[in-house]
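J.: Got a predicted model here, sequence first, then my questions.
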Amino acid sequence: MKIATFNINGIKARIEALPAWLEIAKPDVAMLQEIKSVDEGFPSEIFEDMGYRVETHGQKSFNGVAILSRLPLEDVTRGLAGDDTDEQARYIEATVIGKTAVRLCCLYLPNGNPVPGPKYDYKLAWMDRLHARAKELLVQEIPFVMAGDYNIIEQDTDAAKPELWREDALALPTSRAAYRKIAALGLTNALRAKHPEAGLYSFWDYQAGAWQKNNGILIDHLLLSPQAADLLIDAGIDKNTRAGDKPSDHVPVWAQLDA
């Protein structure tokens, strides 16, 4: 089972690039972030014609997450528990049925800038809620994957120029600590389990020639429960999608499971 996470930065802008990548990469599951569309506005038929089931949790113009799956999906839930006042569409869960059932948690973690301020407070509170959800799932002792745009540069080697991010919400010590608190529950970063080397990035800004200079950061992650980590075969980054026509500023990150 090949599971990918991809912040597409707008389905309308990626209406050609996303199907093209799916055709080449052929993931069994694609967890998407920043679809920037209400549910009824998402062009599901394009992906259904490619053999994907489509589940979305969207909102107008901002945020929005989706799961595309070639395999059956069950028990779809939308929204991250813990704050009934949160109206931002950043989280969707479903169980994918392969050789093994795997719980999919697709997330778009808040950016948090500017710091300090309410947006950063929201980021940290959201991460506390994600931590609580991970604990709940771990008690069930099932394979699960928490994948998406975490908006976290976990360590300096995850940035080409770490000095530029010292005061940014993506790399502050408190942000990194909140991420590591989640990982410390016993979750495995799929990419890092297979590729611990520096210089791997999943995001390049559109500005200042970041792509051409390889001035990137790694902020898209797949965290695996112990049961899912036991099934891990391989992981990687589809870097070349950033060089395509009308690309997202993110690229897909994927993991292959024996599931």
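T.: Cool, got the structure. Quick caveat, the model's predicted, so the values are computed rather than measured. Residues are numbered from 1 along each chain as shown.

J.: C-alpha only now, for contacts and for neighbours.
T.: Will do.

J.: list the contacts for the closest residue to Q256 other than its chain neighbours?
T.: In this structure, Q256 finds its nearest non-sequential neighbour in K2, 4.4 Å apart by Cα to Cα, 6 or more residues apart in numbering. Residues counted as contacts of K2 (Cα atoms under 8 Å, 6 or more residues apart in numbering) are P27, D28, V29, W254, A255, Q256, L257.

J.: go again using 6 Å as the cut-off
T.: Contacts for K2 (Cα atoms under 6 Å, 6 or more residues apart in numbering) come out as P27, D28, A255, Q256.

J.: all strands for this structure, in order.
T.: Secondary structure of the chain by DSSP state E: the strands cover 2-7, 29-33, 53-57, 65-69, 73-78, 91-97, 101-108, 144-149, 188-189, 220-224, 232-237, 253-257.

J.: Mind checking these for the one nearest to Q212?
T.: Taking Cα to Cα, strand 232-237 is the member of the strands of the chain nearest to Q212, at 17.4 Å.

J.: Second structure for comparison follows:
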Amino acid sequence: MKIATFNVNGINARLPRLLEWLDEAKPDVACLQELKADDDRFPLEAIKEAGYGVVWHGQKGFNGVAVLARGRAPEERLRGLPGDPDDTHSRYIEAEVDGLIVASLYLPNGNPQPGPKFDYKLAWMERLHAHAAALLASERAVVLAGDWNVIPGDLDTFSVRAMANDALTQPESRAAYRRILHQGWTDAIRARHPEPARLYTFWDYQAGAWARDAGFRIDHLLLSPAAADRLRDARVDRDVRGAEKASDHVPVWIELGWP
């Protein structure tokens, strides 16, 4: 089973690129982030014509997450991250596909820091920590896939100095990510491509970042032990970034041995 995560940076603006990638890569499950569309503007018919069932959690103008499944309908398990009933951001959706639990998540960016946006980021990660622990306790095969907006280590950025004051590299952000990881999750890319490999998943539109390869790795797939035991491969579809009107992120995918 091939499971991918892809921050599309506006599903309607990038729909041709998304459909091209779905046709070429043929993921069995695709977790999308940053839809930037409310529920009634989600391009459902185009996704269905591409051969995918889908559950989604939209929001006008920003955020928004979805889980697509090729040739079948994902079964929605949870819409929105538990722990804060006043949180109106569409950043989490969880579904089941053929017995595999898959979550598409879009963590807060947190900039500028310090400040309320950074506080919200850390609080959101604390809520995710609690929910991730509950998922692990189920002893099910689970994949937490998405744009984590955390650069885990220095080798995951083109320049430690350039990112020194960014929320994505702050000690608190990295510590919150490690707390989740150390519950027993496996970072699929690092499991298959250990340091010192440099694999970026995001290149900003500004300052010629793509041409300079000034990127960083913030799109991650974390696997529960039952999923990690089945990990066969993990890759980054880097070339997608070079297409016309591409997202600033690229797809990251894993292959699991799955019935």
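T.: Thanks, I have the structure now. This structure is a prediction, so every number in the text was calculated from the model and none was measured.

J.: Got a TM-score for the pair?
T.: Overlay of the two chains. TM-score (TM-score structural alignment, normalised by the length of structure 1): 0.97; 256 aligned residues with a Cα RMSD of 0.8 Å.

J.: returning to that earlier point: in a markdown table, list the contacts of K2 of structure 1 along with distance to D234 of structure 1.
T.: Compiled in a markdown table, the contacts of K2 of structure 1 are given as follows (distance: Cα to Cα, whole Å):
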| residue | distance to D234 of structure 1 |
| --- | --- |
| P27 | 13 |
| D28 | 14 |
| A255 | 6 |
| Q256 | 5 |
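
J.: got CSV for the residues you listed, with neighbour count too?
T.: Converted to CSV, the contacts of K2 of structure 1 look like this (neighbours: other Cα atoms under 10 Å):
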residue, neighbour count
P27, 22
D28, 19
A255, 25
Q256, 18
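
J.: Most widely separated two among these?
T.: Top of the distance list for the contacts of K2 of structure 1 (Cα to Cα): D28 and A255, 10.5 Å.

J.: Alignment lookup: P112 of structure 2 to structure 1.
T.: By TM-score structural alignment, P112 of structure 2 lines up with P114 in structure 1.

J.: The residue nearest to its match when sequence neighbours are not counted and N151 of structure 1, how far apart?
T.: Nearest residue to P114 of structure 1, sequence neighbours excluded (Cα to Cα, 6+ apart): Y120, at 6.8 Å. Separation of Y120 of structure 1 from N151 of structure 1 (Cα to Cα, to the nearest Å): 12 Å.

J.: These two: who's more crowded?
T.: Between Y120 of structure 1 and N151, counted using other Cα atoms under 10 Å, N151 has the larger neighbour count: 23 against 19.

J.: any idea how far N151 of structure 1 is from N7 of structure 1?
T.: Taking Cα to Cα as the measure, N151 of structure 1 falls 11 Å from N7 of structure 1.

J.: can you check E48 of structure 1 too?
T.: 20 Å.

J.: which of those two has more neighbours?
T.: Using other Cα under 10 Å as the criterion, E48 of structure 1 and N7 rank with N7 on top: 27 against 14.

J.: Centre-most residue in structure 2?
T.: G146 (0.9 Å; Cα atoms, centre = their mean).

J.: In structure 1, what residue corresponds to that residue?
T.: Using TM-score structural alignment, the equivalent of G146 of structure 2 in structure 1 is G148.

J.: ok, now which ones touch its match?
T.: Neighbouring residues of G148 of structure 1 by Cα under 6 Å, 6+ apart: T5, C106, L107, Y108, D220, H221.

J.: How many neighbouring residues does the last one have?
T.: Right, the one you point to is H221 of structure 1. For H221 of structure 1, the count of nearby residues is 27 (other Cα under 10 Å).

J.: The fourth one too?
T.: As a burial measure, the neighbour count of Y108 of structure 1 was computed by other Cα under 10 Å and equals 23.

J.: Same check on the third one?
T.: One way to gauge burial is a neighbour count; for L107 of structure 1, by other Cα under 10 Å, it gives 29.

J.: these two touch, right, it and A94?
T.: No. Here L107 of structure 1 does not reach A94: they are 11.9 Å apart, not a contact under Cα atoms under 6 Å.

J.: Point me to the residue sitting farthest from the middle of structure 2.
T.: Farthest-out residue of structure 2 from its mean C-alpha position, per Cα atoms, centre = their mean: R161, at 24.9 Å.

J.: Show me what that residue lines up with in structure 1.
T.: Alignment note (TM-score structural alignment): R161 of structure 2 maps to E163 of structure 1.

J.: and the gap between its match and I237 of structure 1?
T.: Noted for E163 of structure 1: a distance of 24 Å to I237 of structure 1, by Cα to Cα.

J.: now do L185 of structure 1
T.: According to Cα to Cα, L185 of structure 1 stands 25 Å off from I237 of structure 1.

J.: The two: who's more crowded?
T.: I237 (18 against 14).

J.: Surely that one touches V253?
T.: Yes. Counting by Cα under 6 Å, I237 of structure 1 does reach V253; the two are 4.4 Å apart.
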